[in-house]
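A.B. asks: predicted model and sequence follow; I will ask about them next.
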Amino acid sequence: MKKIRRFESTLWLLIKVVLYCLLMAAFIMIMAKENPTLIRLSRTMGITLSTYCVCGLLFLSIYGKYDVGRRKSKPIIYSLSLAVLFTDIVTYLQLMIMNTITPSVYAFRFDSIGSLVLAYAVQFIIIVAAAYGGNGLFFMIHEPESCCVVTSSQESLDCIARAIMKYKKQYRIDYIVDYRDKDALKTIKKAQTVFLYDVPSLQRSEIIRFCYKEKKNIYMNPEMEDIVEINAQYYLLDDVSVINANVKAWTMEQRVMKKLMDMGLAILLGILTSPIWLVSAIAIKAYDGGSIFFKQKRATIHGRVFEVYKFRTMRENVENRSVTDDDDRITKPGKILRKTRMDELPQLINILKGDMSFVGPRPEMLENVEAYEEELPEFRYRLRVKAGLTGYAQIAGKYNTSPKDKLIMDMMYIEQFSIVRDIQLMFQTLIVLLKSDSTEAFKTGKEEEKYIFVPAKETEETEKSGE
């Protein structure tokens, strides 16, 4: 294993090259049954290979690469499957266009869609084998990293430990220490990786300096000042190094482009999903005869209040509170709509009305906004832009993600905004439909017990009571 680790970067590079070549070869070889020029030296072959490579790199940058060891197998499968699907479709359309412009005896026809489906099925099998096999190989080479969690309270420990414990093959929590412990640095030195969670800025800086000196891997939860710093740029003022955080509102051009994109997509998706609207409305009405739509007051840009539209998924006149597993308020049609996220479709109306955008922070209930702002005053910064149908917090987070983590994700989006980023997030929204935990409800107290972790040892009191 030590010898393998010496050449590990080369090994993974070769595995990635072989994987991507196999995926492309599966498409080319199967589609060649309909168009033999694909496996002959020809213009068709050259353009098709070029198109496949360019589109493949583009969609891999959107959905994520073959990063075994960093992610679990299923997320890798979801990412690669979607990237390959869109690459196949674009390349297939390019082939049809080429043969339409220059007709030949091997003219591509729509009835070759069967070959496309077969090619994707073979590619999917390759992706599944590569994901599980790659992660299996990675964890044969690497044992779980010995970790030290540095935190400030039992509540914070429970939060970060719950997340780490979902990656048991990557991380093993061996040490837990209160940042105020006088022997904290000695404990940190024993570990390979350090998780800093809810540690004050001053003490965190000291620990980071120590970890850098000792060459320890560092993970830390970001605060607002970190978001500003992450999005800042290095700037040389004469011969003085500074970091420039150019905090300003979006430009007029960005706003106009975003508005045009919102209107165009809302109309297009409204037309394409009209059958789903019809079936959903019939199912909701037939189940209990109640109203089809659910309306609720939410907050959008600058705190403006509007009514958000959704397909009704709960029984009427029930208590309005967060959803839990096996919630008896949810109707049978509602379970399907919530699982597939189709209950969100009526928000296309909100987009056309100008209340929402396609991409942005999710609109929170008014009572939640007040509660969150009381605990996190920075939460109001989310209202600098319009609420969105989808966003980074909806793609990367879950229904029960903490308000602070949602805030961090939303602020990252706001500070890194671009039209290209919006398009990327729209494509990534498809991953939400595949993730089983994206609609994960709040757990009951009984279920939370499995996440209980050994708390950090309390530090000795060095000050007298009352001082």
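C.D. replies: Perfect, I can see it now. Residues are numbered from 1 along each chain as shown.
A.B. asks: could you use CA atoms for every contact and neighbour count after this?
C.D. replies: Noted.
A.B. asks: what's stretch 344-359 in contact with?
C.D. replies: The contact list for stretch 344-359, computed with CA atoms under 8 Å, 6 or more residues apart in numbering, reads 259, 262-263, 266-267, 270, 277, 300, 306, 308-311, 386-391, 422, 425-426.
A.B. asks: now swap in stretch 249-265 and tell me
C.D. replies: With contacts defined as CA under 8 Å, 6+ apart, stretch 249-265 is touched by 351-352, 357-358, 418-419.
A.B. asks: hmm, back to that, for ChimeraX, what selects the buried ones among the contacts of stretch 344-359?
C.D. replies: Here is the ChimeraX selection string for the buried members of the contacts of stretch 344-359, based on 16 or more other CA atoms under 10 Å:
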select :259,262,263,266,270,277,300,306,308,309,310,311,386,387,388,389,390,391,422,425,426
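A.B. asks: can you count the residues close to residue 355?
C.D. replies: Counted with other CA atoms under 10 Å, the neighbours of residue 355 add up to 23.
A.B. asks: ok, it to residue 306 distance?
C.D. replies: 7 Å (CA to CA, to the nearest Å).
A.B. asks: Three-state assignment for the residue lying closest to residue 63 once chain neighbours are set aside, please.
C.D. replies: Once flanking residues are discounted, residue 63 sits nearest to residue 79: 5.0 Å by CA to CA, 6 or more residues apart in numbering. Recorded secondary structure, residue 79: helix (DSSP: H, G, I helix; E, B strand; the rest coil).
A.B. asks: joint contacts of residue 355 and residue 306?
C.D. replies: The contact sets of residue 355 and residue 306 overlap at residue 300 (CA under 8 Å, 6+ apart).
A.B. asks: now which of the contacts of stretch 249-265 would you call buried?
C.D. replies: Buried among the contacts of stretch 249-265 (16+ other CA under 10 Å): 351-352, 357-358.
A.B. asks: quick one: the helix or strand in which residue 372 is found to chain centroid distance?
C.D. replies: For residue 372, the host element (DSSP states H and E) is helix 366-375. Mean-position distance between helix 366-375 and its chain equals 24 Å (CA atoms, centre = their mean, to the nearest Å).
A.B. asks: so what secondary structure elements neighbour the helix or strand just after it?
C.D. replies: Scanning forward in sequence from helix 366-375 by DSSP H and E, the next helix or strand is strand 387-390. Using 3 or more CA pairs under 8 Å, 6 or more residues apart in numbering; DSSP states H and E, the elements in contact with strand 387-390 are strand 356-359, helix 419-434.
A.B. asks: included below, for side-by-side comparison, is a second structure:
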Amino acid sequence: MNEENIWGKFTFMDAISQSQRKLSHDIKLRTLKVINVLLMTAVFAAVWYFFLQSRIASPFYNKGNWLVIFIYLLLYAILGRTYDAFLVSYNRISDMVYSQCLAALIANFLLYIVTWLLEKHLPNVLLFLMIFGAQILIAVLWSTLAHRWYFKTFPPKRTFIVWDMRKGMTDLIHEYGMNQKFNVVGNCRASECIDHLDCLDGMEAVFLTGVHSHDRNVIIKYCVEHHIASFIIPRIGDVMMSGAKRMHMFHLPILRLERYRPTPEYLFFKRLFDIVFALIGLVITSPVILVVSILIKKYDGGPVFYRQCRLTKDGKEFDVLKFRSMRVDAEKDGVARLSTGDADPRITPIGRSIRKVRIDELPQFINILKGDMSFVGPRPERPEIAKQYEEDLPEFRLRLQAKCGLTGYAQVFGKYNTTPYDKLQLDLMYIANPSLVQDLRIIFATIKILFMKESTEGVAEGQTTAEAGKPEIEESVGQESERKTV
């Protein structure tokens, strides 16, 4: 294959035309998002000016009022971005409404605290409920109109799927309602695509799923040159490479990759954060902990808490602490198994309720104080289940590079029954780029999934692990062999 076959069909004028269309597309979308932020902030600003600022003992001058309003705008914009509240092109209307309302609710709560401190007594909560009510209407109206406008203005992208290790991307596009965004017009193996790159001509999007690095590099170069958006489902090595440090040596660009080794400063502040907020969490949730303890004890007289051996950093074992949500004899046969969800007969009625909003995890604040866990990190697996996963996927132990957490990347962006292969990749994404900013983003994103039923979806009945639900793999994921390149 020569360079002319790859680059020769795309003219300079084509590139200019597509760049201009892309720029116009981005400007329209950004304008739409700015309108949303301004509308949400305008509701707060109106109530602040007419009802709140006059009640403060030392009234602000005009600049002070603008500062409070700007703080609200900034909070809502950051939270909205954290919850993907403005992704018109990828989210359903209901997802955008939920995310915007959650961002507005948290911003309102924080400004309620600020107002309380300024007034030196509790503000009228009805005013903030009025703000939130108006914002719900704005969220519904904006999301509906923005969604309709976007898909009327921008038709579905002509999409091609290139696969190697795993298939089923077309089914996922249908399952998640992305047909309005991606119109799949064809698919083929990576080897076939390499031989006939012109099959991508006229496409606007290409999905590459489990494609080997050599083939993937050829395809994405072609896509970039022809202004085709590429969506790549990575392999384990790709995710690990995302954490490589860029450096220069011997007058050459070099990527340095090593085992998880965060800076001492990061570890210090992470531990400090864990201790402070675990204590605060225990104090704030103590009434909930007391009520749940009484209900569990009253239901069947069994123990309130449940201890279970789990794995943390470097394979160290510890006992995780949870509220007991299952019958006392849930594993009387001695077999370690994941829950099948709401239909699991082992779960008690009280357990089913506390699982829905993760209340069963509250005792893990004690594990965090002891240092067994952190707030953010890969979720700890049971040794028996981890051993089963490692039989087919030896790389699964790479999750143990970092201390386990109460929440993590795989919990926010995956599900309870996410396959071991995909769970590993999500956790490695977190391990590859440790930072306090990322930890905070995951903590705030966790709030979003608390009331999302699909995030707690169990494994299929009869399964003991999530392994049986893994995507279709063309070759062993535990032995990822890269093709030799010449």
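C.D. replies: Sure, I can see it. Predicted, not measured: the structure shown is a model, and the values here were computed from it.
A.B. asks: and the TM-score between these chains?
C.D. replies: In this superposition the chains share a TM-score of 0.84, using TM-score structural alignment, normalised by the length of structure 1; 438 aligned residues with a CA RMSD of 3.1 Å.
A.B. asks: which stretch of structure 2 lines up against the helix holding residue 372 of structure 1?
C.D. replies: Using TM-score structural alignment, the residues of structure 2 aligned to helix 366-375 of structure 1 are 383-392.
A.B. asks: farthest pair within the contacts of stretch 249-265 of structure 1?
C.D. replies: 352 and 418 (20.8 Å; CA to CA).
A.B. asks: tell me, what residue is most central in structure 2?
C.D. replies: What sits nearest the mean C-alpha location of structure 2, by CA atoms, centre = their mean, is residue 413, with 3.1 Å.
A.B. asks: which one in structure 1 is aligned with that residue?
C.D. replies: In structure 1, residue 413 of structure 2 lands on residue 396 (TM-score structural alignment).
A.B. asks: please report how far its match lies from residue 57 of structure 1.
C.D. replies: Residue 396 of structure 1 is 21 Å from residue 57 of structure 1, by CA to CA.
A.B. asks: let me see the ranges of the strands in structure 1.
C.D. replies: Secondary structure of structure 1 (DSSP state E): strands at 145-151, 171-178, 193-196, 217-220, 233-237, 240-244, 293-299, 305-311, 356-359, 387-390.
A.B. asks: tell me which other helices or strands the fourth one touches.
C.D. replies: Think strand 217-220 of structure 1. Other elements packing on strand 217-220 of structure 1 under the criterion 3+ CA pairs under 8 Å, 6+ apart are strand 193-196, helix 201-213.
A.B. asks: can you do 10 Å?
C.D. replies: strand 145-151, strand 193-196, helix 201-213 (3 or more CA pairs under 10 Å, 6 or more residues apart in numbering; DSSP states H and E).
A.B. asks: what do you get for the first one?
C.D. replies: Helices and strands in packing contact with strand 145-151 of structure 1 are listed as helix 154-164, strand 171-178, helix 184-189, strand 193-196, helix 201-213, strand 217-220; criterion 3+ CA pairs under 10 Å, 6+ apart.
A.B. asks: most tightly packed of the ones you listed?
C.D. replies: strand 193-196 (a mean of 22; mean count of other CA atoms under 10 Å).
A.B. asks: and that one, what does it pack onto?
C.D. replies: In terms of contacts (3+ CA pairs under 10 Å, 6+ apart), strand 193-196 of structure 1 is packed against strand 145-151, helix 154-164, strand 171-178, helix 201-213, strand 217-220.
A.B. asks: go again with 6 Å.
C.D. replies: strand 145-151, strand 217-220 (3 or more CA pairs under 6 Å, 6 or more residues apart in numbering; DSSP states H and E).
A.B. asks: contacting residues for the alignment partner in structure 1 of residue 127 of structure 2?
C.D. replies: Following TM-score structural alignment, the counterpart assigned to residue 127 of structure 2 within structure 1 is residue 115. Shown in contact with residue 115 of structure 1 (CA atoms under 6 Å, 6 or more residues apart in numbering): residue 31.
A.B. asks: check residue 331 of structure 1 too.
C.D. replies: 313-314.
A.B. asks: let's see 8 Å
C.D. replies: Neighbouring residues of residue 331 of structure 1 by CA under 8 Å, 6+ apart: 313-315.
A.B. asks: now check structure 2 for the residue matching it.
C.D. replies: For residue 331 of structure 1, the aligned residue in structure 2 is residue 348 (criterion: TM-score structural alignment).
A.B. asks: give me the distance between its match and residue 198 of structure 2.
C.D. replies: Distance from residue 348 of structure 2 to residue 198 of structure 2, by CA to CA: 58 Å.
A.B. asks: what about the aligned residue in structure 2 for residue 354 of structure 1, neighbour count?
C.D. replies: Aligned by TM-score structural alignment, residue 354 of structure 1 pairs with residue 371 of structure 2. Residue 371 of structure 2 is flanked by 13 other residues according to other CA under 10 Å.
A.B. asks: likewise for residue 318 of structure 1?
C.D. replies: Residues near residue 318 of structure 1, counting by other CA under 10 Å, number 9.
A.B. asks: how close does the aligned partner of it in structure 2 sit to residue 311 of structure 2?
C.D. replies: Using TM-score structural alignment, the partner of residue 318 of structure 1 in structure 2 is residue 330. Using CA to CA, residue 330 of structure 2 is found at 21 Å from residue 311 of structure 2.
A.B. asks: likewise for residue 339 of structure 2?
C.D. replies: For residue 339 of structure 2 relative to residue 311 of structure 2 (CA to CA), the value is 19 Å.
A.B. asks: rewinding a little: for the residue nearest to the centre of structure 2, which non-adjacent residue is closest in space?
C.D. replies: In this structure, residue 413 of structure 2 finds its nearest non-sequential neighbour in residue 426, 7.8 Å apart by CA to CA, 6+ apart.
A.B. asks: pretty sure that neighbour sits against residue 410.
C.D. replies: Yes. When contacts are counted by CA atoms under 8 Å, residue 426 of structure 2 is listed as touching residue 410 (5.1 Å).
A.B. asks: list the contacts for residue 456 of structure 2?
C.D. replies: Contacts for residue 456 of structure 2 (CA under 8 Å, 6+ apart) come out as 341, 356, 415-417.
A.B. asks: tell me which two in the residues you listed are the farthest apart.
C.D. replies: 356 and 417 (14.8 Å).
A.B. asks: so those two - more neighbours on which side?
C.D. replies: Neighbours per residue (other CA under 10 Å) separate residue 356 of structure 2 from residue 417, with residue 417 holding more: 24 against 17.
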